[in-house]
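**Student:** Sequence and predicted structure, then a few things I'm wondering about:
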Amino acid sequence: MTNVVFIHGLWISHTAWQPWIERFAADGHHAIAPAWPGEHEGVDETRRNPGDQAGVGIDDLTEYFAGVLEQFDTPPVVIGHSFGGLIAQKLLGQNKAAAAVAIDPAPIKGVKPLPVAQLRSAFPVLGNPLNRGRAKGLTEAQWRYGFGNALPVEESDALWRQWSIPSPGKPLFEAAVANFAPGSPAKVDTANATRGPLLITGGTADHTVPLVSAKATHRLYGKSAAVTDFHEFTGRGHSLTIDRGWRDVADVTLSWLKEREVTAQS
């Protein structure tokens, strides 16, 4: 049995991982999906109390999830989406995870491409400097552009109603200035040769983390002798972990774990 920890990104509830937990259980794995610090157990409660997450940054998230990983007897596998993918890479670089999968990950320090679509997706938060200390959600239309652009409008709106939550703005601001901040919390040890294997994915239709950004992240690992793989999801947007095609993404992840013979035992 392999232990797996799922980490969500901005604007999606941790409860959206439940179908993945069940899929992984069917394949013989034990998986959990902890809430972020300040996030409540249910979507509605999190929406009613956005301020409880305000001010949480990348270092806070890394420390928090490092504590989660330390609850296991041996390092588990970490699978993260978006900013969860950034955190997963940090934990792997610190040798706290047996392996990691970064699904359309938020850009780490060193990623230089900044496509217009990515800027537009982040503007609802980055457009107001005061949002650094706040937690903010996306409107239905903003979600449709950033997450559901590759979906029918009806499906995108349904996902927004079901899973969207307010999230802290601080991680987005930290990532936005990472290349100009020597001590940026978005820095990852990409040269670590002793870490476990890493899979990075990108979606060709992703607006929030465009494919060029995901590929740039992958290239930063070029100096490491450790395994770093890349998988491209054709026609998929940033909603790929929760929309009707989520099983394809989960199955690619499971197949990769088998291919790389990843086993993080309890």
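**Tutor:** Alright, I've got the coordinates.
**Student:** For the rest of this, base every contact and every neighbour count on C-alpha atoms.
**Tutor:** Noted.
**Student:** what are the ranges of the helices in this structure?
**Tutor:** 18-26, 43-48, 58-69, 83-93, 116-126, 140-146, 153-163, 170-176, 211-219, 246-259 (DSSP state H).
**Student:** which one of those helices has the most crowded surroundings?
**Tutor:** Highest mean neighbour count among the helices of the chain (mean count of other CA atoms under 10 Å): helix 83-93, with a mean of 28.
**Student:** same for it, what does it pack against?
**Tutor:** strand 3-7, helix 58-69, strand 77-81, strand 99-103 (3 or more CA pairs under 8 Å, 6 or more residues apart in numbering; DSSP states H and E).
**Student:** how about those in JSON lines, adding distance to Ala175?
**Tutor:** Output for those, formatted as JSON lines (distance: least, CA to CA, whole Å):
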{"stretch": "strand 3-7", "distance to Ala175": "17"}
{"stretch": "helix 58-69", "distance to Ala175": "9"}
{"stretch": "strand 77-81", "distance to Ala175": "15"}
{"stretch": "strand 99-103", "distance to Ala175": "16"}
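**Student:** so which of these gets nearest Ala33?
**Tutor:** Evaluated over those, closeness to Ala33 peaks at strand 3-7, with 4.7 Å, by CA to CA.
**Student:** just the angle between that closest one and strand 77-81, please?
**Tutor:** Angle between the axes of strand 3-7 and strand 77-81 is 20 degrees (criterion: axes from the mean of the first three to the mean of the last three CA atoms, to 10 degrees).
**Student:** What is strand 3-7 packed up against?
**Tutor:** If contacts are counted by 3+ CA pairs under 8 Å, 6+ apart, strand 3-7 sits against strand 30-32, strand 77-81, helix 83-93.
**Student:** Pull the residues that contact it.
**Tutor:** 14, 17, 29-34, 69, 76-81, 84-85, 87-88, 264-266 (CA atoms under 8 Å, 6 or more residues apart in numbering).
**Student:** Filter the residues you listed down to the buried ones.
**Tutor:** Applying 16 or more other CA atoms under 10 Å to those, the neighbour count classes 14, 17, 29-34, 69, 76-81, 84-85, 87-88, 264-265 as buried.
**Student:** my guess is Ser239 meets Pro152, correct?
**Tutor:** No. Here Ser239 lies out of contact with Pro152, judged by CA atoms under 8 Å, at a distance of 11.8 Å.
**Student:** Which of the two has more residues huddled nearby?
**Tutor:** With neighbours defined as other CA atoms under 10 Å, Ser239 and Pro152 compare such that Ser239 has more, 26 against 10.
**Student:** measure that one to Phe233 for me?
**Tutor:** From Ser239 across to Phe233, the span is 12 Å (CA to CA, to the nearest Å).
**Student:** The structure to be compared is supplied as follows:
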Amino acid sequence: MTSPKPVLFIHGLWLHASSWEPWIGLFEREGYAPSAPGWPGDPATVAEARANPDSIADHGIDDVVEHFAGIIRGLDAPPILIGHSFGGMIAQKLLGQDLGAAAVAIDAAQIKGVLPVPLSALRATLPVFKNPANRHRAVSLTADQFRFAFGNAVSPEESDALFERWTIPAPGKPLFEAAAANFNPHSPAKVATGNANRGPLLLMSGGKDHTVPQSVTRATLKQYRHSEAVTDIVDFPDKGHSLTIDSGWREVADTALTWLRGQGL
């Protein structure tokens, strides 16, 4: 009997790993072996993360990649990687290093080489960039900041509920690293986009996303133009950055499952 295919869920900034719970339940029912381990320093619960922001602070992109690479090395087979926001960037880096069977990058943070920096993205990340010392700190969002950065495509009531349930402080370091990526030849935001032997990649974007607008995802797709490996893109015109956790999450998850089956996974 074939063992279930492992699936590794990777969250982004400001969301706890437990925000993947609905996805984990769905993927288990569909015959996969899913897990959402969290970033280095992430406490076990949302409450603990809010109470101990220093445990999360000062972890950069390379730290997170190596953390998940170590988890992958302990698995019986290369996993399917599903990441949201900065988790989508991490998933792409791991796939480029041939550590995944495939990857689904949902509203993924911009990788090195992506040039558009829309004004909405600058506003969404202003809580971090307004103080250079935040590079080494963990930064929390207010409910209003979350509403702009994540919950703008859902009702104010749903946005506030998501904020209360899932948000945690986030390290500022990855944002500073990504912002400087195109000026740093050795940037940790660099992805092996030319790898022709990697597994298939699906990029997903929300048309109303303020944090990672569609122009960023489209520009990311262009970075893969020199690779012969499968690179697909799906747009959700009416969704924002909360698309993995809000009331419309199932459409996103089902789209990912359909694509994975189409890849023989």
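**Tutor:** Looks like it arrived, so ask away. The structure presented is a predicted model; accordingly, all values stated were derived computationally and were not measured.
**Student:** so which of the helices and strands packed on strand 3-7 of structure 1 comes closest to Thr62 of structure 1?
**Tutor:** Ranking the helices and strands packed on strand 3-7 of structure 1 by proximity to Thr62 of structure 1 (CA to CA) places helix 83-93 first, at 5.9 Å.
**Student:** In structure 2, point out the residues matching the closest one.
**Tutor:** Across structure 2, the stretch matching helix 83-93 of structure 1 (TM-score structural alignment) is residues 86-96.
**Student:** what's the mean distance for the matching stretch versus structure 1?
**Tutor:** Its aligned residues in structure 1 lie a mean 0.2 Å from stretch 86-96 of structure 2 after superposition (mean CA distance after the TM-score superposition for structure 1).
**Student:** Need the residues that contact that stretch.
**Tutor:** The contact list for stretch 86-96 of structure 2 (CA under 8 Å, 6+ apart) reads 10-13, 61, 64-65, 69, 81-83, 100-111, 189-193, 195, 198-199, 201.
**Student:** how about 6 Å then?
**Tutor:** Residues from elsewhere that reach stretch 86-96 of structure 2 (CA atoms under 6 Å, 6 or more residues apart in numbering): 10-12, 81, 83, 105-106, 108-109, 191-192.
**Student:** Ok, stretch 140-158 of structure 1 next?
**Tutor:** For stretch 140-158 of structure 1, the external contacting residues (CA under 6 Å, 6+ apart) are 121, 207-208, 237-239.
**Student:** do stretch 64-80 of structure 2 as well
**Tutor:** 6-7, 99-103.
**Student:** would you list those in JSON lines and tack on distance to Arg147 of structure 2?
**Tutor:** Shown next, in JSON lines, are those (distance: CA to CA, whole Å):
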{"residue": "Pro6", "distance to Arg147 of structure 2": "33"}
{"residue": "Val7", "distance to Arg147 of structure 2": "29"}
{"residue": "Leu99", "distance to Arg147 of structure 2": "35"}
{"residue": "Gly100", "distance to Arg147 of structure 2": "33"}
{"residue": "Ala101", "distance to Arg147 of structure 2": "34"}
{"residue": "Ala102", "distance to Arg147 of structure 2": "31"}
{"residue": "Ala103", "distance to Arg147 of structure 2": "28"}
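**Student:** Tabulate those in CSV, adding columns for neighbour count and distance to Leu162 of structure 2.
**Tutor:** Converted to CSV, the contacts of stretch 64-80 of structure 2 look like this (neighbours: other CA atoms under 10 Å; distance: CA to CA, whole Å):
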residue, neighbour count, distance to Leu162 of structure 2
Pro6, 23, 27
Val7, 23, 24
Leu99, 22, 32
Gly100, 26, 30
Ala101, 20, 31
Ala102, 27, 29
Ala103, 31, 25
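**Student:** Out of those, which is nearest to Phe27 of structure 2?
**Tutor:** Of all those, Val7 has the smallest distance to Phe27 of structure 2: 8.2 Å, by CA to CA.
**Student:** The closest one maps to what in structure 1?
**Tutor:** Checking TM-score structural alignment: Val7 of structure 2 goes with Val4.
**Student:** For its match, give its distance to Asp229 of structure 1.
**Tutor:** Val4 of structure 1 is 19 Å from Asp229 of structure 1, by CA to CA.
**Student:** Please apply the same query to Gln94 of structure 1.
**Tutor:** From Gln94 of structure 1 to Asp229 of structure 1 the distance is 18 Å (CA to CA).
**Student:** Next: Gly84 of structure 1.
**Tutor:** Plainly put, Gly84 of structure 1 is 18 Å away from Asp229 of structure 1 if you go by CA to CA.
**Student:** Quick check: closest non-adjacent residue to Pro78 of structure 2.
**Tutor:** Gly100 (4.9 Å; CA to CA, 6 or more residues apart in numbering).
**Student:** what residues are up against that neighbour?
**Tutor:** So Gly100 of structure 2 contacts 78-80 (CA under 6 Å, 6+ apart).
**Student:** ok, and those in structure 1?
**Tutor:** Counting by both residues aligned by TM-score structural alignment, their matches' CA atoms under 6 Å, structure 1 reproduces these contacts from the contacts of Gly100 of structure 2: 78-80.
**Student:** Out of those residues, which is nearest to Ala253 of structure 2?
**Tutor:** The closest of the kept ones among the contacts of Gly100 of structure 2, once distances to Ala253 of structure 2 are taken by CA to CA, is Ile80, at 13.4 Å.
**Student:** From Ala36 of structure 2, how far out is that closest one?
**Tutor:** Ile80 of structure 2 is 12 Å from Ala36 of structure 2, by CA to CA.
**Student:** what do you get for Ser155 of structure 2?
**Tutor:** 27 Å.
**Student:** go on, Val216 of structure 2?
**Tutor:** 25 Å.
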